[in-house]
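**Student:** kindly return the folded structure for what I paste below:
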Amino acid sequence: MFMKLFIKRLQNDIPLPKYMTSGAAGMDLYAAVNEDTVLKKGEIKLIPTGIAISIDSGYEAQIRPRSGLAIKHGISLVNTPGTIDSDYRGEINLIMINFGARDFIIKRGDRIAQMVINKIETPTIVEVEVLDETSRATGGFGSTGL
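**Tutor:** Coordinates of the predicted model:
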């Protein structure tokens, strides 16, 4: 049985999320800004998508940057990937940032991020006094070489 993604359109002229190719993992999300919005270099802004979703328990929606906007303009998301939990029913908003060299204009209906649906596991939490041994042990950042 396939899971269903229920989408509530909050603004009728904003397209529903869409897979752009048959092999795409993520579906594009669109900007639901009321007017052209300037994202100045170094600036962070909350950008609405005009949709809310309902997904089955045991799933999440991950919100990720679009690679084309990242490479061409330095546009990303501050909390990437962002997680939309299965019990959240509010509008999906994106915390966007401009790492680029120039200001970036977001227009209503622009494709600005992508959403990937993932199955998640909810583990049973078990507190222990000692963890199992590995060859890496507590080696942190850079401990495995370049």
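**Student:** rest of the way, CA atoms for contacts and neighbours
**Tutor:** Noted.
**Student:** what helix or strand is L29 located in?
**Tutor:** Taking DSSP states H and E as the criterion, L29 maps to strand 27-30.
**Student:** dump the residue contacts of the residue nearest the centre of the chain.
**Tutor:** Note on the chain: the residue nearest the mean C-alpha position is I63, at 1.1 Å, using CA atoms, centre = their mean. Residues near I63 by CA atoms under 8 Å, 6 or more residues apart in numbering: 80-84, 113-116.
**Student:** compare with the first, here's sequence two:
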Amino acid sequence: MDISTLEYRTAPDPGTEPPSPTTELVVPIADTARYIPSYAHGAEDAGCDLRADIADPITLGPLESAWVGTGVRVALPEGVFALQAPRSGIACNHGITLANAPGVIDPGYRGEVRCKLLNLGGDPYTVQPGERVAQLVIIPFVHARFVPVRELPASSRGEGGYGSTGRL
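**Tutor:** Below is the predicted model:
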């Protein structure tokens, strides 16, 4: 896939309908998946939901983690990758996040997309079969060619790192 051919639209005028996606990306998914990733709000969502493909509930105590399968195996086209991210509802309300958030799924990976859920909350949390546990965002990428140089060009930021711009 040549990502330079993707179409982009500007934001609509206030009071008009939001634009629908201008490019449909067909992603082959193994037909063994019980739960197909889906967008809860259609064109308004950047991420599609991944569901727990588990036979029985899994309870995570505070600071415990567990692998949760989704049953999803995809063949992403060249030029895009999937970013696996926590769902805001269970993350903010219950402290359930992904241990490696965000997770990167490369276009060449063909295994099951699994979620390493981590309970950062103070109470146990039980993941139910079919529960939406993470989201997947499909993103174009480019490869960089790194060129050694004696000195990097100057910038307004310089070597200022974390916290270098202050609090307020």
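**Student:** aligned counterpart of the residue nearest to the centre of structure 1 in structure 2, please.
**Tutor:** For I63 of structure 1, the aligned residue in structure 2 is Q84 (criterion: TM-score structural alignment).
**Student:** before we move on, what about P48 of structure 1?
**Tutor:** Per TM-score structural alignment, P48 of structure 1 is aligned with G69.
**Student:** next one: A31 of structure 1
**Tutor:** A31 of structure 1 maps onto A52 in structure 2, by TM-score structural alignment.
**Student:** so that match touches G130, yeah?
**Tutor:** Yes. With contact defined as CA atoms under 8 Å, A52 of structure 2 reaches G130; the gap is 4.9 Å.
**Student:** so for these two, which sits in the more crowded spot?
**Tutor:** Neighbour count, other CA atoms under 10 Å: between A52 of structure 2 and G130, A52 has more, with 26 against 17.
**Student:** how close does the more buried one sit to T70 of structure 2?
**Tutor:** 5 Å (CA to CA, to the nearest Å).
**Student:** ok, now which ones touch whatever residue of structure 1 lines up with A101 of structure 2?
**Tutor:** Alignment note (TM-score structural alignment): A101 of structure 2 maps to T80 of structure 1. Taking CA under 8 Å, 6+ apart, we find T80 of structure 1 in contact with 63-65.
**Student:** and with 6 Å instead?
**Tutor:** R64 (CA atoms under 6 Å, 6 or more residues apart in numbering).
**Student:** that one in helix, strand or coil?
**Tutor:** coil (DSSP: H, G, I helix; E, B strand; the rest coil).
**Student:** which residue ranges of structure 1 form strands?
**Tutor:** 6-9, 27-30, 37-39, 44-54, 59-64, 75-77, 82-84, 91-98, 104-106, 111-119 (DSSP state E).
**Student:** that's all I had, so thanks and see you.
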